[in-house]
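[1] Below: sequence and its predicted model.
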Amino acid sequence: MIKLCKVSLNVKMLFLIFFLFFLKSFGQINELKEIGFDKVELKTKSDTIVFIRSINRDNTTKPTIIFLQGSLPLPIVFKDKEEFFTLFPFKTAEYLDKYNLILIARKGIPLLGEFQRDANGYKDANGYVPLEYIKYDNLTYRVLQTREVLNFLYKQKWVDKKAIYVVGHSEGYRVAAKLSENNKKITKLVCMSADPFNRSTEEILKYRLDSYTQSNDSISQNAINDITKNFLSIGKIEEYKKDADLYNWSSYNSELTFNSFKKFNNPILVIYGTNDLTAFHNDLLLFLLKDKRDFFVKAYPDYDHNFFKKEFDEDGNLVEDSYNWDTVFRDTVNWLETGKLD
């Protein structure tokens, strides 16, 4: 009897755990559906990739936009009080009927996060960024992850194979560019708000500007020399896999991103704000790629890295910055559809 009681208790406990897990998962699925999205788990031989897609009830064939976010360890769905929203930085409502919108979760980060707690980056119960995220936080994995999703989408009846668009912002700029190399499945490529060389050149520019404003040219030059030396010393990045931080650094610095554009034969659009120091070198792209067909660059004066613009009242006093992601993305979609820029 005692054994039977223990077994019965264990079964009840397992059922309770399963039931609570089911309720939690079911709740998240319903919450996602309320804002127009479904959760998808893509299982490969060695990985499970989670992403959300906009609901397509009739599996109608539509153009598809894969949006690649930046570098922070953020959930891709947030709860703020009783409201839910995705990590897409633009309002998705006007695109849900016409497009399949895709957003891939970062490895090791929960799909759903609390906005007040996680908006600056998710941390576990001990206050640390999850080790799984750190391990997979590199260009190599992000490209492999996105390629798996792209290959999956390409096989779906609800995806228009002639209209698959990849849009990368910040770190996603580099992921999108690398993914595009010799890739015939991508119809058009959009890269936003990052340096077209690498992270090292971003640092060099900051030091150089500091030397002009703070009269510390010798100190800045020494720092620049060190950055350049480190870049030139990068070997095969696989050699650094045992050190996650070094692997991350080398994966994003070993190559110059703009070279990826040379290996993509379809139209490319590069977008950046002129008040974004990390994107400064995009001014040079039309010089570097002057012979490339269907290559477009659009600068937004006074916009920063996330397309905020400083605003002033009639007396010249600074007021709340305006948020312009919706404008920028509307322009992006117009280019995807027509090939034209205003």
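    Received it, and whenever you're ready, just let me know what you need. Because the structure is a prediction, the values reported are computed rather than measured.

[2] switch to C-alpha atoms for all contacts and neighbour counts from now on
    Fine.

[3] V190 and L68, how far apart?
    Between V190 and L68 the computed distance is 10 Å (C-alpha to C-alpha, to the nearest Å).

[4] L150 now?
    L150 sits 12 Å away from L68, going by C-alpha to C-alpha.

[5] what do you get for G273?
    Going from G273 to L68 by C-alpha to C-alpha gives 18 Å.

[6] Check E83 too.
    Counting by C-alpha to C-alpha, the gap from E83 to L68 is 23 Å.

[7] swap in R106?
    Taking C-alpha to C-alpha, one finds R106 at 10 Å from L68.

[8] shared neighbours of the two, which are they?
    Residues touching both R106 and L68 (C-alpha atoms under 8 Å, 6 or more residues apart in numbering): there are none.

[9] For the host helix or strand of S25, enumerate the helices and strands it packs against.
    Element membership for S25 (DSSP states H and E) is helix 2-34. Applying 3 or more C-alpha pairs under 8 Å, 6 or more residues apart in numbering; DSSP states H and E, one finds that helix 2-34 contacts strand 37-43.

[10] just how off-centre is the strand it packs on within its chain?
    Mean-position distance between strand 37-43 and its chain equals 17 Å (C-alpha atoms, centre = their mean, to the nearest Å).

[11] Does anything pack onto that strand? Which helices or strands?
    Contact partners of strand 37-43 among helices and strands, from 3+ C-alpha pairs under 8 Å, 6+ apart: helix 2-34, strand 48-54.

[12] wait, Y300 sits on T274?
    Yes - Y300 is in contact with T274 according to C-alpha atoms under 8 Å; the separation is 6.0 Å.

[13] More neighbours: those two, which one.
    T274 (20 against 15; other C-alpha atoms under 10 Å).

[14] Which one's more surrounded, E83 and L68?
    Legend: neighbour count by other C-alpha under 10 Å for E83 and L68, higher for L68 (25 against 10).

[15] So the more buried one is in contact with A177, correct?
    No - between L68 and A177 there is no contact under C-alpha under 8 Å: 10.7 Å.

[16] what about F37, how many neighbours?
    Counted with other C-alpha under 10 Å, the neighbours of F37 add up to 22.

[17] next, the one to line up against it:
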Amino acid sequence: MNHIIYITMFLLSKTFAFAQKIPEDFGYRHIKMKYLDDPVNIIVISKPGEEKIAKPLFLFCQGSLPQPVVKYDETGLYGTLPFDETPFLDEFHIVIIGKPFVPIISNVNKLGKNYMFFKDKEHEIPPKGYIDRNYLDYYVFRNNSILKQLFKERWVKTNQLLVAGHSEGSTVAVKMASLNKKITHLIYSGGNPYGRITSILEQSRSQETESLPQGQKVVEHWKNIVANPTQIQYDGGDTFKATYSFSLPQRDNLMQLKIPVLITYGTEDWSVAYNDLFQIEAIQQHKRNITFKSYVGLEHNYFPKNEHGEIIEEEYNWDKVAGDWMDWLTK
């Protein structure tokens, strides 16, 4: 009898160890809201014990991949943000809004490459609901709608609102700020004020040879996209609609902002020339509300490269970048 009890308890404990976790297991709040008729999952990170204390919000806009916000395995939690969020929690509640129709939390063993969530794992195709909604204006209007709803909560102070985005998230963040007057501070990280397609073209030019005119292929692809800007394909690649929307320059929206703006980027990023150009133009326009911070020798995600152009993943610089964000905020 004792053996049966022991075996049962062992099986139960083993099952629990591999059971699906929830965000609360890691100290996060999981809030469910609606945008139009779509379910929206939100993660809120607060300083332990201060979840109900009224603080301003810091909304971080995710990058381009259909990843769950919270990822873990049997050893524990993966980084929810690319940087250590602890220094920000004294002053802010951090908010991350999940990708549409992508689980808010997942064991990484259930995910595909780059921790992406695929409905069809074999062919690397995300859920149709995600593909249909993966374009700029959806994220912009959804996020601003969610912020409006969150502003009704007692634990939210409405006198300040920081929005930051990296990579694709930077484009979402700046267009949000151009429409939402409640946003008081903007951090634009690893973006391209002249649009996604220029970064793709720049990267292709660096890799082309006379026999492999990669740049011209990008130009021809762009012609097809412009001719069909709302087309959605379900082959797992970027849709024409997504590429077109994220390629629309945000240069004018950035230039017209009156709030404090911080622009950060690595000098080995494919978009460096466009950020440098925008900085020249901002100086010419006497834009004193925009601060630029470049990181010499670092690529798109703030990693250095070796002499072969390979990323040195051991040298992680995100915490330094976030520290500079905090310094800018306090000043």
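    Structure's in. What do you need? For clarity, every value in this text was computed on a predicted model and none was experimentally measured.

[18] Any idea what the TM-score is?
    The TM-score (TM-score structural alignment, normalised by the length of structure 2) is 0.80; 299 aligned residues with a C-alpha RMSD of 2.8 Å.

[19] thinking again about what came up before, so what sits against both of V190 and L68 of structure 1?
    Joint contacts of V190 of structure 1 and L68 (C-alpha under 8 Å, 6+ apart) are V166, V167, G168, Y173, A176.

[20] In structure 2, what residue corresponds to the fourth one?
    Going back to what we said before, that points to Y173 of structure 1. The equivalent of Y173 of structure 1 in structure 2 is S170 (alignment by TM-score structural alignment).

[21] give me every residue that touches its match.
    Counted by C-alpha under 8 Å, 6+ apart, S170 of structure 2 has contacts C61, A164, I187, Y188, S189, G190, G191.

[22] Give me the distance between the aligned partner of the first one in structure 1 and F90 of structure 1.
    With TM-score structural alignment as the criterion, C61 of structure 2 lines up with L68 in structure 1. To F90 of structure 1, L68 of structure 1 is 13 Å away according to C-alpha to C-alpha.

[23] Quick check: buried residues in the longest strand along structure 2?
    Looking across structure 2 with DSSP state E, the single longest strand is strand 156-166. Neighbour counts over strand 156-166 of structure 2 (16 or more other C-alpha atoms under 10 Å) mark V156, K157, T158, L161, L162, V163, A164, G165, H166 as buried.

[24] In structure 1, what residue spans correspond to strands?
    37-43, 48-54, 62-68, 77-80, 83-86, 100-104, 112-114, 159-169, 188-192, 268-273, 295-300, 308-312, 318-323.

[25] would you turn the ones you listed into JSON lines with distance to E337 of structure 1?
    Shown next, in JSON lines, are the strands of structure 1 (distance: least, C-alpha to C-alpha, whole Å):
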{"stretch": "strand 37-43", "distance to E337 of structure 1": "23"}
{"stretch": "strand 48-54", "distance to E337 of structure 1": "19"}
{"stretch": "strand 62-68", "distance to E337 of structure 1": "10"}
{"stretch": "strand 77-80", "distance to E337 of structure 1": "27"}
{"stretch": "strand 83-86", "distance to E337 of structure 1": "24"}
{"stretch": "strand 100-104", "distance to E337 of structure 1": "14"}
{"stretch": "strand 112-114", "distance to E337 of structure 1": "32"}
{"stretch": "strand 159-169", "distance to E337 of structure 1": "9"}
{"stretch": "strand 188-192", "distance to E337 of structure 1": "10"}
{"stretch": "strand 268-273", "distance to E337 of structure 1": "13"}
{"stretch": "strand 295-300", "distance to E337 of structure 1": "14"}
{"stretch": "strand 308-312", "distance to E337 of structure 1": "25"}
{"stretch": "strand 318-323", "distance to E337 of structure 1": "24"}
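
[26] nearest to E31 of structure 1, of those?
    Checking the strands of structure 1 against E31 of structure 1 by C-alpha to C-alpha gives strand 83-86 as the closest, at 7.1 Å.

[27] what's that closest one packed up against?
    Strand 83-86 of structure 1 sits against strand 77-80, with contacts defined as 3+ C-alpha pairs under 8 Å, 6+ apart.

[28] what's the mean distance for the strand it packs on versus structure 2?
    Once fitted to structure 2, strand 77-80 of structure 1 is off its aligned match by 1.1 Å on average (mean C-alpha distance after the TM-score superposition for structure 1).

[29] related to what we said a few turns ago, now the helix holding S25 of structure 1 and strand 48-54, what's the angle there?
    With axes from the mean of the first three to the mean of the last three C-alpha atoms, to 10 degrees applied, the angle from helix 2-34 of structure 1 to strand 48-54 works out at 40 degrees.

[30] Give me the distance from helix 2-34 of structure 1 to the chain's centre.
    34 Å.

[31] distance of the aligned residue in structure 2 for L246 of structure 1 from E220 of structure 2?
    Taking TM-score structural alignment for the superposition, L246 of structure 1 sits opposite F240 in structure 2. Distance check for F240 of structure 2 against E220 of structure 2: by C-alpha to C-alpha, it reads 13 Å.
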